[in-house]
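# Model the structure of this input:
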Amino acid sequence: MANIRNLDPGASPLDYYGSELRRLREEAGLKQGELGSIVFCTGSLIGQIETAHKVPTRELSERLDAALGTDGQFSRLVGLVLRSQLPSWFQAYAEMEARASYISTYQAQLVYGLLQTEEYARAVLGVRSDGDLDARVAARIDRQRVLERDEPPLLWAVLSEAVLYQEVGGAAVMRNQLAHLLDLQRRPWVSVQILPFEAGAHPGLPGTFNILRFEDDPDIVYTEDFVQGHMTANPQAIREGSFRYDHLRAAALSVEDSADRIARVMEERYAHGPGPDGRDVA
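Predicted coordinates for the structure are as follows:
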């Protein structure tokens, strides 16, 4: 007889998802392999999800809902599952980020998470190998769904020019990441400015920070150290953060000139990587 791991549905969203999948599959009279065939995956993957060893994707969740007639149950649950894969200290910020109507970010070393390609995110998160890398990447990319809403937040990003030169994941990954930034610039609710090296000393030298604004709640300033993140709605901190951000925007290149700088670095530094369509560029 197979050794079936007993899950505690209250232990985590992933455990609850797995226990519900097993319960509903058995109620439907399906074996793991049979359900896998219906939703175009292996029975082994179904088993791994049912035992909370594998994180499901949104696409698989939609197929499970269709196969088991669960009226969107797994599609709703998967958001909680993916968010639970974020570091525990980051989850509160991710919830606030998803509710914000205006996101301002200054990034000194990396592209902001909402603007990262999957390959870039994988390279960033892969620096440390603890945990399920696929799950952590999926959780980061899932955060970007906020930009696909009918009424997405306004997102304004000021990136140090160093972000363009910090080669993360190799030339091909960087070329596609910079191309992605240019593509995002075409969205009316996303603006990216580059803070050039020639700006010299500037108010962002102490480090990266984000400001979240809401329709009905106080603004929040978010910063990180190498251990965890810190959120505050302290009015003095909001005033200082807003002051610094206004000066960073003023010192940065215009949105149009920033796009030109991104394109120039993409061609001059990463010209031999494949473009967004996957073909090599001479």
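# make it CA atoms for all contacts and neighbour counts henceforth
Noted.
# now the helices for the protein?
Per DSSP state H, the chain carries helices over the ranges 13-27, 32-38, 43-50, 58-68, 73-84, 88-99, 118-125, 133-143, 161-165, 171-184, 235-251, 255-269.
# Tell me which other helices or strands the second one touches.
Where contact means 3 or more C-alpha pairs under 8 Å, 6 or more residues apart in numbering; DSSP states H and E, helix 32-38 is packed against helix 43-50.
# Show residues contacting the helix it packs on.
15, 17-19, 21-22, 32-37, 54-56 (C-alpha atoms under 8 Å, 6 or more residues apart in numbering).
# out of the residues you listed, what pair is the most spread apart?
D15 and S37 (22.9 Å; C-alpha to C-alpha).
# Those two: which has the busier surroundings?
D15 (22 against 11; other C-alpha atoms under 10 Å).
# right, and Q107 touches L159 too?
Yes. With contacts counted by C-alpha atoms under 8 Å, Q107 reaches L159, the gap being 4.9 Å.
# more crowded one of those two?
More crowded of Q107 and L159, by other C-alpha under 10 Å: L159, with 26 against 21.
# show me the contacts for the more buried one.
If you count contacts by C-alpha under 8 Å, 6+ apart, then L159 has 106-111, 192-195 around it.
# Ok, S104 next?
By C-alpha under 8 Å, 6+ apart, the residues touching S104 are 155-157, 210-212.
# Buried ones from those residues, can you make that a ChimeraX selection?
Command for ChimeraX, covering only those of these found buried under the criterion 16 or more other C-alpha atoms under 10 Å:
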select :155,156,157,210,211,212
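# As TSV, the contacts of S104 with distance to A92 would be great.
Shown next, in TSV, are the contacts of S104 (distance: C-alpha to C-alpha, whole Å):
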residue	distance to A92
L155	19
W156	21
A157	21
N210	14
I211	14
L212	13
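# Any idea how many residues pack against L35?
Neighbours of L35 using other C-alpha under 10 Å come to 20.
# returning to that earlier point: to P276, which of the helices of the chain lies closest?
helix 171-184 (5.4 Å).
# other SSEs contacting the closest one?
helix 118-125, strand 190-195, helix 255-269.
# Would you pull up how far it lies from the middle of the chain?
15 Å (C-alpha atoms, centre = their mean, to the nearest Å).
# and the helices and strands packed on helix 171-184, which is most packed in?
Ranked by mean neighbour count under mean count of other C-alpha atoms under 10 Å, the helices and strands packed on helix 171-184 are led by strand 190-195, which reaches a mean of 25.
# thinking again about what came up before, do you know which of the helices and strands packed on helix 171-184 lies nearest D246?
Per C-alpha to C-alpha, nearest to D246 of the helices and strands packed on helix 171-184: strand 190-195, 12.2 Å.
# Distance to Y102 added to the helices and strands packed on helix 171-184, as JSON lines?
Formatted as JSON lines, the helices and strands packed on helix 171-184 follow (distance: least, C-alpha to C-alpha, whole Å):
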{"stretch": "helix 118-125", "distance to Y102": "23"}
{"stretch": "strand 190-195", "distance to Y102": "10"}
{"stretch": "helix 255-269", "distance to Y102": "17"}
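# one more to line up against the first:
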Amino acid sequence: MVNIRNLDPSASPLDYYGSELRRLREEADLNQPQLGKILYCTGSLIGQIETAKKVPTREFSERLDAALMTSGSFSRLVGLVLRSQLPTWFQAYAEMEARATYLSTFQAQLVYGLLQTEGYARAVLGVENPDRLDEMVAARMDRQRILGREHPPVLCVVLDEGALHREIGGADVMRSQLLHLLGFLDHPWIQVQVLPFRVGQHAAMMGSFNLLRFDDDPDLFYAESYDSGHMTANPQVIRERSVGYARLQASALSREDSAALIERVMRERYGHEPGPAVA
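A predicted model of the protein is given here:
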């Protein structure tokens, strides 16, 4: 069935994407099934995207740009569309994260979002967002694109050992996630350290937090509560948390020892003998 629902292009980036897709498809004198055949997808999918019922992927957008010769318009727009799928309270942080030169994070329970595999992210997000799971996973995966830029940010991660043992999504998902973390051992701009249980009390007993540094803007501190995020450039907060983070790094295992612990947990808890780590 052809979807003909009218959209308000100003309502959201997703509505604008859908309205532009319909406008340009009609200008090309193509119906939904015809465009779907060109893009190797169904006409129904075209209709769902045109009516803002489904979120487009980057791959779809790139193929669409090629098919309609739009000079990359949809590939540029899809980033806004995917970011708009993030919780409203998180979007401001995501924008700053994408601009940061240095990212430092302590994670008390979970692997940091920028280092999550799709399976792990799907298990985490599916707990409270089953109705929008595909959209939110796509948005989280899209955030990770900053790590593949020509000039990516420096990312330092201190991960509580508990995150290695908390079985998210089952053993297969955890094996893939821990193997993914091992792949960053020799990465030039990413450092993963594990804070072992034996450390006991430490400088982040209040929970997870992030520190963002920029070339031309003040540093930022970010932490989350249940359904909101707190971001501040207060110099005293930045000073205190920066010292606290330095203490966490000093208490954590080295990169090499962290990788050895991750590998041991993966083997003993999730039953896997890893091959060579690949960055």
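# What's the TM-score once they're superposed?
Laid over one another, the chains give 0.96 as their TM-score (TM-score structural alignment, normalised by the length of structure 2), with 276 aligned residues with a C-alpha RMSD of 1.5 Å.
# Out of the helices of structure 1, flag the one nearest H202 of structure 1.
Using C-alpha to C-alpha, the helices of structure 1 put helix 235-251 closest to H202 of structure 1, at 7.0 Å.
# mean per-residue distance, that closest one to structure 2?
Compared with structure 2 after fitting, helix 235-251 of structure 1 deviates on average by 0.6 Å (mean C-alpha distance after the TM-score superposition for structure 1).
# which residue numbers in structure 2 go with that helix?
Counting by TM-score structural alignment, helix 235-251 of structure 1 pairs with residues 235-251 of structure 2.
# Can you list the neighbours in contact with that stretch?
In contact with stretch 235-251 of structure 2 (C-alpha under 8 Å, 6+ apart) are residues 106, 158, 193, 195, 199, 202-204, 211, 219-221.
# now, which of these lie within strands?
In this view, those that belong to strands under DSSP state E are 106, 158, 193, 195, 211, 220-221.
# out of these, what pair is the most spread apart?
Between any two of those (C-alpha to C-alpha), the greatest distance is 23.0 Å, for L195 and L220.
# Just put the ones in strands among the contacts of stretch 235-251 of structure 2 in JSON lines and tack on distance to A259 of structure 2.
Listed next are those as JSON lines, based on distance: C-alpha to C-alpha, whole Å:
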{"residue": "F106", "distance to A259 of structure 2": "17"}
{"residue": "V158", "distance to A259 of structure 2": "12"}
{"residue": "Q193", "distance to A259 of structure 2": "8"}
{"residue": "L195", "distance to A259 of structure 2": "12"}
{"residue": "L211", "distance to A259 of structure 2": "23"}
{"residue": "L220", "distance to A259 of structure 2": "29"}
{"residue": "F221", "distance to A259 of structure 2": "27"}
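# Now do the same contact list for N210 of structure 2.
Taking C-alpha under 8 Å, 6+ apart, one finds 103-106, 221-223 in contact with N210 of structure 2.
# need the contact list for the nearest residue to it once chain neighbours are set aside.
Using C-alpha to C-alpha, 6 or more residues apart in numbering and skipping residues adjacent in sequence, the residue nearest N210 of structure 2 is T105, 4.3 Å away. Applying C-alpha under 8 Å, 6+ apart to T105 of structure 2 gives the contacts 112, 156-158, 208-211.
# how about 7 Å then?
T105 of structure 2 sits next to 156-158, 209-211 when contact means C-alpha atoms under 7 Å, 6 or more residues apart in numbering.
# do the same with E161 of structure 1
Taking C-alpha under 7 Å, 6+ apart as the test, what E161 of structure 1 contacts is 194-197.
# Structure 1: which residue goes with the residue nearest to N210 of structure 2?
Using TM-score structural alignment, T105 of structure 2 sits opposite T105 in structure 1.
# How about L39 of structure 2?
Looks like L39 of structure 2 aligns to V39 there (TM-score structural alignment).
# I'd like the distance between the residue most central in space within structure 1 and E148 of structure 1.
Nearest to the mean C-alpha position of structure 1, by C-alpha atoms, centre = their mean, lies R140 at 2.8 Å. The gap separating R140 of structure 1 from E148 of structure 1 is 15 Å, by C-alpha to C-alpha, to the nearest Å.
# what does H180 of structure 1 give?
15 Å.
# who has more neighbours, those two?
H180 (15 against 9).
# Nearest spatial neighbour of that one, chain-adjacent residues omitted?
Nearest to H180 of structure 1 is T117, by C-alpha to C-alpha, 6+ apart, at 7.1 Å.
# Now for that neighbour, how many residues are close by?
By other C-alpha under 10 Å, the burial measure for T117 of structure 1, its neighbour count, is 22.
# Next: Q201 of structure 2.
8.
# Would you mind giving the residues in structure 1 matched to stretch 136-153 of structure 2?
Against structure 1, stretch 136-153 of structure 2 falls on residues 136-153 (TM-score structural alignment).
# How far off centre is stretch 191-203 of structure 2?
Centre to centre, stretch against its chain (C-alpha atoms, centre = their mean), the figure for stretch 191-203 of structure 2 is 24 Å.
# that older thread, can you lay out the helices of structure 1 as JSON lines showing distance to L7 of structure 1?
Below are the helices of structure 1 laid out as JSON lines (distance: least, C-alpha to C-alpha, whole Å):
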{"stretch": "helix 13-27", "distance to L7 of structure 1": "6"}
{"stretch": "helix 32-38", "distance to L7 of structure 1": "17"}
{"stretch": "helix 43-50", "distance to L7 of structure 1": "9"}
{"stretch": "helix 58-68", "distance to L7 of structure 1": "19"}
{"stretch": "helix 73-84", "distance to L7 of structure 1": "15"}
{"stretch": "helix 88-99", "distance to L7 of structure 1": "21"}
{"stretch": "helix 118-125", "distance to L7 of structure 1": "28"}
{"stretch": "helix 133-143", "distance to L7 of structure 1": "19"}
{"stretch": "helix 161-165", "distance to L7 of structure 1": "43"}
{"stretch": "helix 171-184", "distance to L7 of structure 1": "39"}
{"stretch": "helix 235-251", "distance to L7 of structure 1": "44"}
{"stretch": "helix 255-269", "distance to L7 of structure 1": "48"}
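# Which among the ones you listed is found nearest to R5 of structure 1?
helix 43-50 (8.7 Å).
# Which position in structure 2 pairs with A172 of structure 1?
Checking with TM-score structural alignment, A172 of structure 1 has D172 as its match.
# Identify the residue nearest that match in space, chain neighbours excluded?
Y270 (7.6 Å).
# my read: the one you found touches Q177, true?
No. Applying C-alpha atoms under 7 Å as the test, Y270 of structure 2 and Q177 come out as separate, 11.0 Å apart.
# In terms of neighbours, single out the busier of the two.
Q177 (23 against 19).
# Leaving out sequence neighbours, find the closest residue to that one.
T117 (5.8 Å).
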